[in-house]
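Enquirer: coords below, sequence missing:
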């Protein structure tokens, strides 16, 4: 069985900062201060989590971060990755644009209209991406290229040679 973890011994200025944090309007700072002060009094993480209504892993994370970073642990960090790698580089994005100019039927799909999901599926099958991507990734990649994705509409054109003139459509 693992030994319970506790926060390291607090310096006087750290204890004062944590006690001042109990009056913070920021919920993150308040929760962290409550966790760290309770741990400094010898309470174990499961008991702290029970008293504060949070997960015991949250308590352990707060204690570990305080032990590593000190008072910087009171500053909320981002949960986003530090680096985000695009699924499509510039050449891949252009290849996606060219792929979408072809019919989905050429790739074995039973429709003549592209959906974001079909585009994601085919881009993986054709080797444009190393792993499967979401429809949102396809939409974001197209947006980077300046292409707006809209739902395709089926429409019928009249066989009348004067159709464009009558409807006021330009011919070129």
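Expert: Perfect, I can see it now. Predicted model, so just to flag it, every value in this text is computed and none were measured. Residues are numbered from 1 along each chain as shown.
Enquirer: CA only for contacts and neighbour counts going forward, please
Expert: Will do.
Enquirer: so how far is residue 36 from residue 59?
Expert: 8 Å (C-alpha to C-alpha, to the nearest Å).
Enquirer: Put this next to the first one:
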């Protein structure tokens, strides 16, 4: 039987440093993803499960853990040159070359030229590759004949202020015939459980929070993957920072779908969610004994709205609607489960690290935290 791969024992300072990297998310997307893998391993999650929740391969997770055990925090950063060199498939190399030769403006990015840092982060965030170091990217570009002058350092403001007002944007959109995409038919994912033990509604439709890690919302939504088949996505959203802290995707609607999402959120928050309120609908998954036990183990205070109304969980419903509207973009379904998982991970990464929210001062959720 193969030996189980797991990160070495961490001391308190190392654990806090990992949490700072994940919570702040101010550095590279590559660093953020590697730190997540190490932290999940330290919390006892097996390699196969880590690969599933981070949307990468088990071999890649093993490499990250091995490199961390050997070289520590240095291995989390894109400049790390140790470990086994990562290889790329021919389609990956072609896509990297294509993006490197394009202009950032073509991807709606607010800067004029690529740097190695920006290009590496973009490739990971867009799901072109699951991981890439600066040295590996430099070598690949050289092998593909991409001029390094095109990938020069960008030294202007990374987060410029835009002077264009809302009315001008609306006028230009009307002239160009641009409109938002709309969702199609709905699939029922909430099945009430008549024997559920009553839980009070602690939010009363007040979807605000003064500080992060105090109030969350969660829900289940369907992901159509063709031929009448579905995957199901469970979410855990912080009401203060708007960050999607935990999520889980599966081909079933068993209780473990929502418990896995809550466990993932707790792992990001250091293993506990003491005192945090988590409202949900009255679906069988959220009223199950196993879900109540996970909440108790991690210090979560349960809350539940009325039966038969989505308004009591409107924040979670709105988040799920945005995710599907912007990932499907008018399509009826994805071509398969792999494409759906990939699209969700790419969207969530951009949502947490780049998407601005007016309620938190036009910055991203991770920047706010």
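Expert: Received it, and whenever you're ready, just let me know what you need. Being a predicted model, the structure only gives us computed values, none of them experimental.
Enquirer: TM between them?
Expert: Overlay of the two chains. TM-score (TM-score structural alignment, normalised by the length of the first structure): 0.44; 83 aligned residues with a C-alpha RMSD of 2.4 Å.
Enquirer: Is residue 295 of the second structure within a helix or a strand, and which one?
Expert: Element membership of residue 295 of the second structure, judged by DSSP states H and E, is helix 289-297.
Enquirer: Give me the buried stretch members for that helix, please.
Expert: Buried positions in helix 289-297 of the second structure, judged by neighbour count with 16 or more other C-alpha atoms under 10 Å: 291-292, 294-295.
Enquirer: do the same with stretch 320-328 of the second structure
Expert: Residues of stretch 320-328 of the second structure classed as buried: 320, 323-328 (neighbour count, 16+ other C-alpha under 10 Å).
Enquirer: What is the nearest of the residues you listed to residue 121 of the second structure?
Expert: residue 327 (19.8 Å; C-alpha to C-alpha).
Enquirer: Which strands or helices does the helix or strand containing the closest one pack on?
Expert: Residue 327 of the second structure belongs to helix 314-328 when assigned by DSSP H and E. Contacts defined by 3 or more C-alpha pairs under 8 Å, 6 or more residues apart in numbering; DSSP states H and E place helix 314-328 of the second structure against strand 216-224, helix 337-353.
Enquirer: Of all those, which one is nearest residue 232 of the second structure?
Expert: strand 216-224 (4.5 Å).
Enquirer: From the contact counts, what lies against the helix or strand just after that closest one?
Expert: Going down the chain from strand 216-224 of the second structure, the next helix or strand is strand 230-238, by DSSP H and E. The contact analysis (3+ C-alpha pairs under 8 Å, 6+ apart) places strand 230-238 of the second structure against strand 216-224, strand 244-250, helix 256-268.
Enquirer: would you list these in a markdown table and tack on distance to residue 166 of the second structure and mean neighbour count?
Expert: Shown next, in a markdown table, are these (distance: least, C-alpha to C-alpha, whole Å; neighbours: other C-alpha atoms under 10 Å):
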| stretch | distance to residue 166 of the second structure | mean neighbour count |
| --- | --- | --- |
| strand 216-224 | 30 | 25 |
| strand 244-250 | 27 | 23 |
| helix 256-268 | 35 | 22 |
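Enquirer: want to try a markdown table for the ones you listed, with distance to residue 38 of the second structure as columns?
Expert: Shown next, in a markdown table, are those (distance: least, C-alpha to C-alpha, whole Å):
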| stretch | distance to residue 38 of the second structure |
| --- | --- |
| strand 216-224 | 25 |
| strand 244-250 | 16 |
| helix 256-268 | 11 |
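Enquirer: which one of the ones you listed lies closest to residue 136 of the second structure?
Expert: helix 256-268 (28.4 Å).
Enquirer: can you give me the angle the closest one makes with helix 289-297?
Expert: 10 degrees (axes from the mean of the first three to the mean of the last three C-alpha atoms, to 10 degrees).
Enquirer: So which elements touch the helix or strand just after helix 256-268 of the second structure?
Expert: With elements assigned by DSSP H and E, the helix or strand that comes after helix 256-268 of the second structure is strand 277-280. Contacts defined by 3+ C-alpha pairs under 8 Å, 6+ apart place strand 277-280 of the second structure against strand 216-224, strand 301-304.
Enquirer: repeat that for 10 Å
Expert: Applying 3 or more C-alpha pairs under 10 Å, 6 or more residues apart in numbering; DSSP states H and E, one finds that strand 277-280 of the second structure contacts strand 216-224, strand 230-238, strand 301-304.
Enquirer: Tabulate those strands in a markdown table, adding columns for distance to residue 279 of the second structure.
Expert: Conversion of those to a markdown table gives the following (distance: least, C-alpha to C-alpha, whole Å):
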| stretch | distance to residue 279 of the second structure |
| --- | --- |
| strand 216-224 | 5 |
| strand 230-238 | 10 |
| strand 301-304 | 4 |
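Enquirer: and of those strands, who's closest to residue 18 of the second structure?
Expert: strand 230-238 (19.8 Å).
Enquirer: between the closest one and helix 256-268, how big is the angle?
Expert: Going by the same axes, to 10 degrees, strand 230-238 of the second structure makes 30 degrees with helix 256-268.
Enquirer: Now do strand 230-238 of the second structure against helix 314-328, angle only.
Expert: Using the same axes, to 10 degrees: strand 230-238 of the second structure against helix 314-328 is 130 degrees.
Enquirer: element containing the closest residue to residue 18 of the second structure other than its chain neighbours?
Expert: Counting by C-alpha to C-alpha, 6 or more residues apart in numbering, residue 18 of the second structure lies nearest to residue 35, which is 6.1 Å off, once chain neighbours are set aside. Residue 35 of the second structure belongs to helix 29-42 when assigned by DSSP H and E.
Enquirer: ok so, going back, could you report the distance from the residue nearest to residue 18 of the second structure to residue 347 of the second structure?
Expert: Residue 35 of the second structure is 19 Å from residue 347 of the second structure, by C-alpha to C-alpha.
Enquirer: Next: residue 236 of the second structure.
Expert: Relative to residue 347 of the second structure, and taking C-alpha to C-alpha, residue 236 of the second structure is found at 15 Å.
Enquirer: And the two? Which one has more around it.
Expert: Set residue 236 of the second structure next to residue 347 and count neighbours by other C-alpha atoms under 10 Å: residue 236 wins out with 28 against 18.
Enquirer: hang on, the more buried one packs against residue 277?
Expert: No - using C-alpha atoms under 10 Å, residue 236 of the second structure makes no contact with residue 277, being 11.3 Å away.
Enquirer: got any residues that touch both of the two?
Expert: 216-217 (C-alpha atoms under 10 Å, 6 or more residues apart in numbering).
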